[in-house]
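Novice: Could you look at this predicted model? Sequence included:
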Amino acid sequence: MVIIEVVMGDITREDVDAIVTAANESLLGGGGVDGAIHQAAGPRLARAGGAIGPCEPGNAMATPAFDLNPPVRHIIHAVGPIWEGGGHGEADVLASCYRRSLQVADELGARSIAFPAIATGVYGFPADQAARIAVATVRSTATNVQRVRLVAFDEDAREHLQAALTATG
């Protein structure tokens, strides 16, 4: 059974095999967590992303972690939905991001993974709903990953993730 932990901090400093970035479809880098990960991993990350992209919303693709410190070996690029009010399948697309990221992690042999709060920044997905989807999807997805860290970028995100984890625990 997978162990799920909620933490607040810098996802680029997580002690895991793979980190997930909340990518845009081009995989060339962006703002927020994606920009921070691209900056930490170095310029080869954008070149690698461009070589495999584009990536459709709800899907995930992997690249090496480049300049990130071990044990991080892989970056999994997950493209979340843009929030349009909730009536356009956004929840299903977001759940697919977490599910596909775990499937990619399994293909890579990763046993530990760190996720940001996908689509809650500029894509506008409500943080409380996103947290519930993240936790429920990780709990219900068959995976060989043993440890999942849900990394919050601020106290509000941490509270939503912790509440979702506690409610399903």
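Specialist: Happy to help now that I have it.

Novice: Please count neighbours and contacts with C-alpha atoms only from this point.
Specialist: Fine.

Novice: Could you pull out the strands in this protein for me?
Specialist: Secondary structure of the chain (DSSP state E): strands located at 3-8, 18-23, 60-64, 74-79, 112-115, 147-152.

Novice: got the angle for the longest helix anywhere in the chain vs strand 147-152?
Specialist: The residue-count maximum for a helix in the chain (DSSP state H) belongs to helix 90-108. Per axes from the mean of the first three to the mean of the last three CA atoms, to 10 degrees, the angle that helix 90-108 makes with strand 147-152 is 140 degrees.

Novice: And here is the other one:
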Amino acid sequence: MPEPTLVRGDITTQVVDAIVNAADTRMRGGGGVDGAIHAAGGPAVLADCIARFPDGLATGDAGWTTAGRLPARWVIHTVGPNYRAGQRDRSLLTSCYRRCLEVAGELGARSIAFPLISAGIFGWPTDDAVAAAVETLRATPSEVSDVRLVAFGADVHDLIAAALEH
């Protein structure tokens, strides 16, 4: 298992085999990371979501689509728990990271970039979202050799950096 690395920036610009999209269960695009990935990837991402996942995905699960115009080869969509809506089972959050690594392995991806899942509009407490990401990525066996956590803002970047030091 490689140690996750930290990048400050925009996940849609990461040159990796797969980027992770924090989606909702419908997988039809939305706000935050999901909206940014769909906008940057173009209509091919949504079309592939509709074709592959006509009924969406369950919370904690993951699946892949084309990356469209993104520099990545694939988008691995995962549905994080919506803390604001009462989904507070941490195992659903950690399942997102594990399932994404499993899907990446099935695809033969060697590099993957993750956002901080559920910490945005879904309202998962940021400190715990960071801890769940770092702990799970460190503990999950994977053939992926380059695992990145991409932080858009300085506050989240600093929290992830502190967690990675421990």
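Specialist: Arrived safely, thanks for sending. Keep in mind it's a predicted model, so treat the numbers as computed, not measured.

Novice: Quantitatively, what TM-score do the chains reach?
Specialist: Overlay of the two chains. TM-score (TM-score structural alignment, normalised by the length of the second structure): 0.94; 164 aligned residues with a CA RMSD of 1.5 Å.

Novice: picking up where we left off before, so which of the strands of the first structure is the most surrounded?
Specialist: strand 18-23 (a mean of 30; mean count of other CA atoms under 10 Å).

Novice: Tell me the mean distance between it and the second structure once they are aligned.
Specialist: Aligned to the second structure and superposed, strand 18-23 of the first structure gives a mean residue distance of 0.3 Å (mean CA distance after the TM-score superposition for the first structure).

Novice: before we move on, the earlier item: nearest to residue 101 of the first structure, out of the strands of the first structure?
Specialist: strand 60-64 (5.6 Å; CA to CA).

Novice: Could you double-check that residue 98 of the second structure lies in contact with residue 138?
Specialist: No. Checked against CA atoms under 8 Å, the pair residue 98 of the second structure and residue 138 is beyond contact range at 10.2 Å.

Novice: give the contact list for the residue positioned nearest the centre of the second structure.
Specialist: Of all residues in the second structure, the one closest to the mean position by CA atoms, centre = their mean is residue 20, 3.4 Å from it. Residue 20 of the second structure makes contact with 75-78, 100, 112-115, according to CA atoms under 8 Å, 6 or more residues apart in numbering.

Novice: Can you lay out the strands of the first structure as TSV showing distance to residue 94 of the first structure?
Specialist: Formatted as TSV, the strands of the first structure follow (distance: least, CA to CA, whole Å):
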stretch	distance to residue 94 of the first structure
strand 3-8	18
strand 18-23	11
strand 60-64	11
strand 74-79	8
strand 112-115	12
strand 147-152	15
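
Novice: Now do the nearest residue in space to residue 106 of the first structure that is not next to it in sequence against residue 2 of the first structure, distance only.
Specialist: Using CA to CA, 6 or more residues apart in numbering and skipping residues adjacent in sequence, the residue nearest residue 106 of the first structure is residue 144, 6.0 Å away. Separation of residue 144 of the first structure from residue 2 of the first structure (CA to CA, to the nearest Å): 8 Å.

Novice: what do you get for residue 128 of the first structure?
Specialist: Computed as CA to CA, the residue 128 of the first structure to residue 2 of the first structure distance reads 22 Å.

Novice: Could you measure from the residue of the first structure most remote from its centre over to residue 56 of the first structure?
Specialist: Note on the first structure: the largest C-alpha distance from the chain mean falls to residue 87, namely 22.6 Å (CA atoms, centre = their mean). Residue 87 of the first structure sits 19 Å away from residue 56 of the first structure, going by CA to CA.

Novice: try residue 141 of the first structure
Specialist: The gap separating residue 141 of the first structure from residue 56 of the first structure is 20 Å, by CA to CA.
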